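> attaching a predicted model along with its sequence, questions to come.
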Amino acid sequence: MNFSHLFSFLETLQKNNNKDWMDAHRSEYVAVRDGYIAWLEQMNIKLAAVDLDYFDTPGKKAINRINNNLMFQPNKPIYKDHFGAGLDQVSRQGDFYIEMGVHECYMGGGYWHPSPNILKSIRDAIDYNGDEFKEILHKDSFKKCFGNMIEGSQLKTSPRGYDVRHRHIDLLRRKSFAVSHYVTRKEIMKSDFDHKVIEVYKEMVPFRRYLNKAITV
């Protein structure tokens, strides 16, 4: 994958974020997109080799649309400033997300502002076995890779049905459960970047499996 070409295309697109420009440069976009899909195909194979529970996700299924959804976000530009994709994708939520963009590049996973039903399931799991989740979060290698979970809005008191003195109230108040590992373009350009992706994926597996199990039980 020519990541240098990918970033160059995205930077130029952001300076010409309109349909006429995209139509005139459609072949270049397709070449970059297909190159990214091919790289995702290779990562799909490599990740399946290190995780017996990996959910096969072909590159064409993994990649997200480059168009912003203007119906819900009318003030955003027509096209995104990044290529995003979700591997190990049983559904669009809880996958292993990879984003390469003009302003930031990262790998992430978990649930960001999940629906009320999913959030309730996660809170029920924490109520039942929050110690296991905290053990994952406090593991030295996990904290080194991701730090803390991404900050988001939280309840000021306890969720309905939970005592404010609950020993896991710090987690129960959360409305999102997600982590991310940021990378630089320099790291992406290195020959061992695929290996880095694999290592980040492996470190994230227990976190993602805990949450994914919580919403299926």
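In hand now; what should we look at? Numbers count the residues shown, from 1 in each chain.

> CA only for contacts and neighbour counts going forward, please
Will do.

> flag every buried residue along the one helix or strand residue 97 maps to.
Assigned by DSSP states H and E, residue 97 belongs to strand 96-101. By neighbour count with 16 or more other C-alpha atoms under 10 Å, strand 96-101 contains the buried residues 96-101.

> contacts for that strand?
7, 10, 81-89, 105-109, 201 (C-alpha atoms under 8 Å, 6 or more residues apart in numbering).

> tell me which entries of those lie within helices.
Counting by DSSP state H, these place 7, 10, 201 in helices.

> ok, the last one to residue 138 distance?
Right, residue 201. 17 Å (C-alpha to C-alpha, to the nearest Å).

> higher neighbour count, those two?
residue 201 (23 against 13; other C-alpha atoms under 10 Å).

> about what we covered before: next step: the contacts of strand 96-101 restricted to strands.
Mapping the contacts of strand 96-101 onto strands (DSSP state E) picks out 82-87, 105-109.

> circling back: closest to residue 165 out of the buried residues of strand 96-101?
Checking those against residue 165 with C-alpha to C-alpha, the nearest one is residue 96 at 33.6 Å.

> tell me the centre residue of this structure?
By C-alpha atoms, centre = their mean, the mean C-alpha position of the chain lies nearest to residue 97, the distance being 2.9 Å.

> grab the nearest non-local neighbour of that one.
Leaving aside its sequence neighbours, residue 97 sits nearest to residue 86 (C-alpha to C-alpha, 6 or more residues apart in numbering; 4.3 Å).

> and the comparison structure, right after this:
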Amino acid sequence: MEGAFKGFGPKAIPFLKALDFHQSREWFLENRDLFEQELRDPFGDLVDTLTERFAKADLGLRGDRKKSLFRINRDVRFAKDKRPYNRHLSAILSPDGTKMEQGVFYVHIGLERCFADIAWWQPEPALLLAMRKAIAAKPDRFRALVAALKKNRLELETEGRMKRTPRGFEHISDADLVAAIRHRHFVVQHVIDPAGIHTADLVDELVDFTLRAKPLLDWGRAIEGKVLAG
């Protein structure tokens, strides 16, 4: 039944554990109803409910219960790891509702961990350069962003940060700005307690996180707007 999110089923994580153990199309097809009832359909409800709540909060993020979810199947064509199924299920809500935008909300329910991101992940070169130039040219604005995130109990993730300063920014000497310019992504993350995925309270938790991450959305969107206008 489609509708408001009421929580993932009690067998959602056990299903992922069993799927990861079997890694078999035959097993998956035999248990497809369980996947749909415990994971996929509730995830669709979560996307719909968050879309409604994000609209009310004017966050500029939306999704579609079918198009926003990533497939449970892995693309193994060019992978050394030939296991056919992921150990997680995930979805993206974005400014236009597609998976092609930047400045997105990403939610991940998996065996290793459950989390949500507000992310500018692998932005195209022109946008990444513009973000780095914005840090260098308007350091006070970037530091205000960092301070706002810290006040909201968030900080930029450092995963994938370059070890060396990119060409053209060698003149930057302030350690905090150098570290920021070395970012390949601009992401803040909220860790979800797996025990908390089974109730409707997860929606409030994720809306609260996104509101706390809004300074990053605003900063990135302002820069992106200038890139697109140019």
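Done, it's in. Computed from a prediction, not measured in an experiment: that's the story for all the values here.

> quick TM-score on the pair, please.
The TM-score (TM-score structural alignment, normalised by the length of structure 1) is 0.86; 213 aligned residues with a C-alpha RMSD of 2.2 Å.

> how about the contacts made by the residue nearest to residue 97 of structure 1?
By C-alpha under 8 Å, 6+ apart, the residues touching residue 86 of structure 1 are 62-64, 92, 95-98.

> with distance to residue 126 of structure 1 added, can I get these in JSON lines?
Below are these laid out as JSON lines (distance: C-alpha to C-alpha, whole Å):
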{"residue": "62", "distance to residue 126 of structure 1": "29"}
{"residue": "63", "distance to residue 126 of structure 1": "31"}
{"residue": "64", "distance to residue 126 of structure 1": "31"}
{"residue": "92", "distance to residue 126 of structure 1": "22"}
{"residue": "95", "distance to residue 126 of structure 1": "20"}
{"residue": "96", "distance to residue 126 of structure 1": "21"}
{"residue": "97", "distance to residue 126 of structure 1": "23"}
{"residue": "98", "distance to residue 126 of structure 1": "27"}
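
> could you pull out the strands for structure 1?
82-87, 96-101, 105-111, 177-182.

> comparing the ones you listed, which comes out most buried?
strand 82-87 (a mean of 23; mean count of other C-alpha atoms under 10 Å).

> mind reading off the mean deviation between it and structure 2?
Comparing strand 82-87 of structure 1 with its match in structure 2 after superposition yields a mean distance of 1.0 Å (mean C-alpha distance after the TM-score superposition for structure 1).

> tell me what the longest helix along structure 1 is packed against?
Ranked by residue count under DSSP H, the longest helix found in structure 1 is helix 26-50. Helices and strands touching helix 26-50 of structure 1, as assessed by 3 or more C-alpha pairs under 8 Å, 6 or more residues apart in numbering; DSSP states H and E, comprise helix 3-15, helix 59-62, helix 193-214.

> got the contact list for it?
Residues contacting helix 26-50 of structure 1 (C-alpha under 8 Å, 6+ apart): 1-2, 5-6, 9, 22, 54-60, 62-63, 87-88, 194, 198, 201-202.

> with stretch 59-78 of structure 1 instead?
With C-alpha under 8 Å, 6+ apart, stretch 59-78 of structure 1 has contacts from 17-19, 37-41, 44, 79-80, 82-87, 89.

> quote the end-to-end distance of stretch 50-64 of structure 1.
From start residue to end residue, stretch 50-64 of structure 1 stretches across 24 Å - C-alpha to C-alpha.

> tell me how far that stretch lies from the chain's centre.
13 Å (C-alpha atoms, centre = their mean, to the nearest Å).

> buried stuff in that stretch?
Of the residues in stretch 50-64 of structure 1, those buried (16+ other C-alpha under 10 Å) are 54-59, 62-63.

> list just the nearest of those residues to residue 165 of structure 1.
Distances from residue 165 of structure 1 to the buried residues of stretch 50-64 of structure 1, taken by C-alpha to C-alpha, are shortest for residue 54, at 37.6 Å.

> understood, closing this out.
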